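Trainee: Only the shape, not the letters, is given here:
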């Protein structure tokens, strides 16, 4: 069937459309009186969560929950990590900080709850661990971003920059909540454990619509949980159009565009899914039951499209680690399923797309916005056996 594809609304002049702009719809529904993500009182779980979310709406202040777990376990980490380079960049960053500032950046590796503090919400609504880029003086901010750049591929770092640019767009075009947005004030960096070529440590970087959680163990690395999103989907800087999630969205929609009617019928989930299911605070290790159409039932060309979609997320990591993970996910492709809910059109209300394998889990959703007249993207990539470098976080 023919789907309404690639019809992203042209970049808008917000002032002409809205007299007041706030945070994106599902993001701004958070309890803004929350002072710490770790003090959530919600007890919602996988079987009785509000709005159909295991653990509550993703990242939402008073709805965010935590599971007390030991994250320092033997995860199925990717090989090929550029750990030596990351250690050098982390050490150089820490060397730019005075004692007081370094104390805000550095955490004990065993501090599991802090390591689990990430969200898609603005940092003003769900406070992050670490220090905001806006608080870094002199050489410290460039050194922090050099560390982030070293952790990622060129593709992954470019996406960090465009997501931050989207937050600057919100700041410039918002009549309210301007203090919540911005590429400096809304993004934080934290380091867990002492950066070492042999021991375990983690670098955490993120803010509104971004979470990078990279856990290193010698020459290996865990690169999940990983959240990427953007509000709006498309905007302009000068005369240049920017689409932070273009490759991730395009490759996923290519998969669902390719489905025959009988395949699409198998891929469609019953019920409504309003946002990502395995978002921040959902760390039980219990993923939804596998549903959808099996990749083994797709054509060779369609299977290639699925691999391209997976690679669009995995290739944000440094090349060696990404290659290691893609080898694993490729070997498991016949056991992987793809599914969608609500709609599978690019601008569909609550369009929800999923890739679900023995290890890989990817979700992309169009969620309602209050800052533009359109929907915008939330996306998450998780590894079922290696989030935070742990084999089984729920143990």
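Mentor: On my side now, so go ahead. Model, not experiment: these values are computed from the prediction.
Trainee: alpha carbons only for contacts and neighbour counts from here, please
Mentor: Fine.
Trainee: So the residue nearest to the spatial centre of the chain: helix, strand or coil?
Mentor: In the chain, the C-alpha nearest the mean C-alpha coordinate belongs to residue 227, at 0.3 Å (C-alpha atoms, centre = their mean). Three-state assignment for residue 227 (DSSP: H, G, I helix; E, B strand; the rest coil): strand.
Trainee: For residue 164, see how far away it is.
Mentor: 13 Å (C-alpha to C-alpha, to the nearest Å).
Trainee: Quick check: which element contains the residue located most distally from the centre of the chain?
Mentor: With C-alpha atoms, centre = their mean as the measure, the chain has its most outlying C-alpha, relative to the mean C-alpha position, at residue 262: 31.5 Å. Assigning secondary structure by DSSP states H and E places residue 262 in helix 261-267.
Trainee: Any chance you could list what contacts that helix?
Mentor: Among residues not part of helix 261-267, those counted as contacts by C-alpha atoms under 8 Å, 6 or more residues apart in numbering are 1, 256, 291-293, 338-340.
Trainee: swap the cut-off to 7 Å and go again
Mentor: Taking C-alpha atoms under 7 Å, 6 or more residues apart in numbering as the criterion, the residues outside helix 261-267 that touch it are 1, 292-293, 338-340.
Trainee: which among those residues end up buried?
Mentor: If you count burial by 16 or more other C-alpha atoms under 10 Å, the buried members of those come out as 292-293, 338-340.
Trainee: Output the residues you listed as a markdown table; include the columns secondary structure and distance to residue 284.
Mentor: Formatted as a markdown table, the entries for the buried ones among the contacts of helix 261-267 read as follows, by DSSP: H, G, I helix; E, B strand; the rest coil; distance: C-alpha to C-alpha, whole Å:
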| residue | secondary structure | distance to residue 284 |
| --- | --- | --- |
| 292 | coil | 23 |
| 293 | strand | 25 |
| 338 | strand | 22 |
| 339 | strand | 22 |
| 340 | strand | 23 |
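Trainee: farthest-separated two in the residues you listed?
Mentor: When C-alpha to C-alpha is used, the two most widely separated members of those are 293 and 340, lying 9.7 Å apart.
Trainee: Could you identify the longest helix within the chain?
Mentor: Taking residue count as the measure and DSSP state H as the definition, the longest helix of the chain comes out as helix 154-173.
Trainee: dropping in the other structure now:
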């Protein structure tokens, strides 16, 4: 391993703007100039691929045109060897790529071919990178493997190999917790990886029970003058710190720590060792502190001279990251965001921009601008599919079913259903609830009918809730989107929906992952994120009316805009299968769990008299006002009335409503929820089933002057067990108030 590479790296100078299409995704080096605002939400700030392997490849290719040496580590599970390898990568001027144990991912193979190294260094034993995978990685190149008996021994051997390859001995050593398993993240070691790369500081690992013999031996051999412990004593105890000091032959250790992983990452960024290595206060890297998508970020951030900050979740910054950005807002100009929106959501990057002093980040631009940007990324044929007429037939042509089960096959529309006519007593597009967005549209309802406890409409098709009334979705199918186009769509959806954890955009991400899970676990090709549709009904503009429609299996987003303002965000359908928490490609799917718990809390708060009043006489195997049952609200509400609830119970009802209203953009959600709160006295709660909201047949309804929400548990379709369907409707602003 030669540390004096003559190969070139991509320029990451401040002010340079480079967008590189690498065959995996569009990635961008920081694009900034002296007079531009700090904006992590800008598309060019994000470096991401379809999965962690493609993300690592994108990171490498955004920084290196070519490399004499490439370091490869296992990217499965927690990827701890990749984090330990940052010091080695710095010593030999190399990017890090990721592989699976038994096969080389296509993204990794493509990146390796593009970088064209003369040497590949594999870290980890054959259980991490098999002999056949090693042979594939090193074919036509010289190869080397650094492996120990376990992760602690491997980290120690990496440190020694890097020290041997470096032109200067290591004077400091980092000690971090390394006993993380499954999809857990060695967050402190991840946060320090750019410093390890740039400053030439090894990262050694410890467990909770004491310093391993391998780590102690490495400390003794390296003979550092300082040992820096990462994290508080809950991570690395004082006893272990003392063992490390003794092994290294130093009097004591220093500690970089914070109240949580975001604070520890900020402490690393603010440390003297980072400053001495030339880290800048003009830029930052941003990665999820609980996911392993940024395993290869250390070399890229180290090359740029950017500290690596960690988010508290996919959608939230965390206290340490927010504080660091606020305190450095005067100098920040540039950001790199590592990983896709499932790792670092657009809501988080917008929050980062605001914390860094940018009050008008790109990601928070109005929906019209982002809709136009998405359309601009499409081909002519895709645009033809995207743009549809703004008609009630198109707007009401949504379903909760997989698209393959709908007549017409999707995309082209076919003949939509009549959608259900408005019964007597249904609104005629009149005044929205107090505080709700006002529709500029004129709506009419001419049909008559009656509705009682179980609403009945005259909609054509199958039973309400089943989705059989749709004849194929209109719009552009997502299986045609490139990674660049997906990113533009995600940015649009994030701006049009809520930023809360498990709400809005975060919930959409989980719904897409859930459908991928069904595809992989018995559902087949009818399921998966490629089977969703996006449509612009009408032309996005600040005048007139148009609708942003996005949906697929178990998901319907229907935002109607009139004269630049949200005129309605319903019908809004959510369902999920499975209802139990699962993880797919690092995305934790527990959408609808908060909603289920909120309804259960409402029902549990009722006394026996209230429960008897709230209990419906019918049984339910699905929601009532599902696809095709438009404007069929009952004339007379059933259940316990809000005015008969105490303040605590009313707060629980409002919280349950908020779980659905929170799916729309935050400012709009606050306005709509205030309107519903003003109507709580005349809002009714009813239920059927056990009331626990855990069993098949459990059903709950909130019926107010404006709000209508149903939540129902029914049999699973692909998987065993109960799964929920839910719909939020508004009696005045469904479809922006249009009834025909």
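Mentor: It's in. This is a predicted model, so every value here is computed, not measured.
Trainee: Might one say that the residue nearest to the centre of the first structure is in contact with residue 365?
Mentor: No. With contacts defined as C-alpha atoms under 7 Å, residue 227 of the first structure does not count as touching residue 365, sitting 12.0 Å away.
Trainee: list the residues that contact both of those two?
Mentor: Listed contacts common to residue 227 of the first structure and residue 365 are residue 379; contacts here mean C-alpha under 7 Å, 6+ apart.
Trainee: which residue lines up with residue 620 of the second structure in the first structure?
Mentor: Alignment of residue 620 of the second structure against the first structure is given by TM-score structural alignment, with residue 273 as its counterpart.
Trainee: before we move on, what about residue 496 of the second structure?
Mentor: Under the alignment (TM-score structural alignment), residue 496 of the second structure maps onto residue 151.
Trainee: Identify the residues contacting its match.
Mentor: When contacts are counted by C-alpha under 7 Å, 6+ apart, residue 151 of the first structure is found next to 86, 317-318.
Trainee: ok, the residues you listed in the second structure, which still hold?
Mentor: Checked against the second structure using both residues aligned by TM-score structural alignment, their matches' C-alpha atoms under 7 Å, the contacts of residue 151 of the first structure keep these contacts: 86, 317-318.
Trainee: closest to residue 326 of the first structure among those?
Mentor: For those, the minimum distance to residue 326 of the first structure (C-alpha to C-alpha) is 11.0 Å, reached by residue 317.
Trainee: mind checking what that closest one lines up with in the second structure?
Mentor: With TM-score structural alignment as the criterion, residue 317 of the first structure matches residue 664.
Trainee: Tell me, how many residues neighbour that match?
Mentor: 30 (other C-alpha atoms under 10 Å).
Trainee: measure it to residue 650 of the second structure for me?
Mentor: 22 Å.
Trainee: what are the ranges of the strands in the stretch 201-350 of the first structure?
Mentor: Residue ranges of the strands in the stretch 201-350 of the first structure, as given by DSSP state E, counting those that start in this stretch, are 210-217, 220-222, 226-230, 235-237, 240-242, 293-294, 337-341.
Trainee: same deal with the stretch 151-300 of the second structure?
Mentor: Counting by DSSP E, counting those that start in this stretch, one finds strands in the stretch 151-300 of the second structure at the ranges 172-177, 203-206, 226-230, 254-256, 283-288.
Trainee: Same list, those strands, but as TSV with mean neighbour count please.
Mentor: Compiled in TSV, these are given as follows (neighbours: other C-alpha atoms under 10 Å):
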stretch	mean neighbour count
strand 172-177	24
strand 203-206	28
strand 226-230	24
strand 254-256	18
strand 283-288	28
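Trainee: Residue 247 of the second structure: which of the ones you listed is closest?
Mentor: Taking C-alpha to C-alpha, strand 226-230 is the member of the strands of the stretch 151-300 of the second structure nearest to residue 247 of the second structure, at 10.1 Å.
Trainee: helices and strands around that closest one, which ones?
Mentor: Judged by 3 or more C-alpha pairs under 7 Å, 6 or more residues apart in numbering; DSSP states H and E, strand 226-230 of the second structure is in contact with strand 172-177, strand 254-256.
Trainee: Now do the last one: which elements does it pack against?
Mentor: When contacts are defined as 3+ C-alpha pairs under 7 Å, 6+ apart, strand 254-256 of the second structure packs onto strand 226-230, helix 261-269.
Trainee: try the first one
Mentor: Helices and strands touching strand 172-177 of the second structure, as assessed by 3+ C-alpha pairs under 7 Å, 6+ apart, comprise strand 203-206, strand 226-230.
Trainee: so who does the match of residue 317 of the first structure touch?
Mentor: By C-alpha under 7 Å, 6+ apart, residue 664 of the second structure lies in contact with 496-498, 504.
Trainee: Pull out the buried members of those.
Mentor: 496-498, 504.
Trainee: Kindly reformat the residues you listed as a markdown table containing distance to residue 675 of the second structure.
Mentor: A markdown table is the format used below for those (distance: C-alpha to C-alpha, whole Å):
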| residue | distance to residue 675 of the second structure |
| --- | --- |
| 496 | 20 |
| 497 | 19 |
| 498 | 18 |
| 504 | 19 |
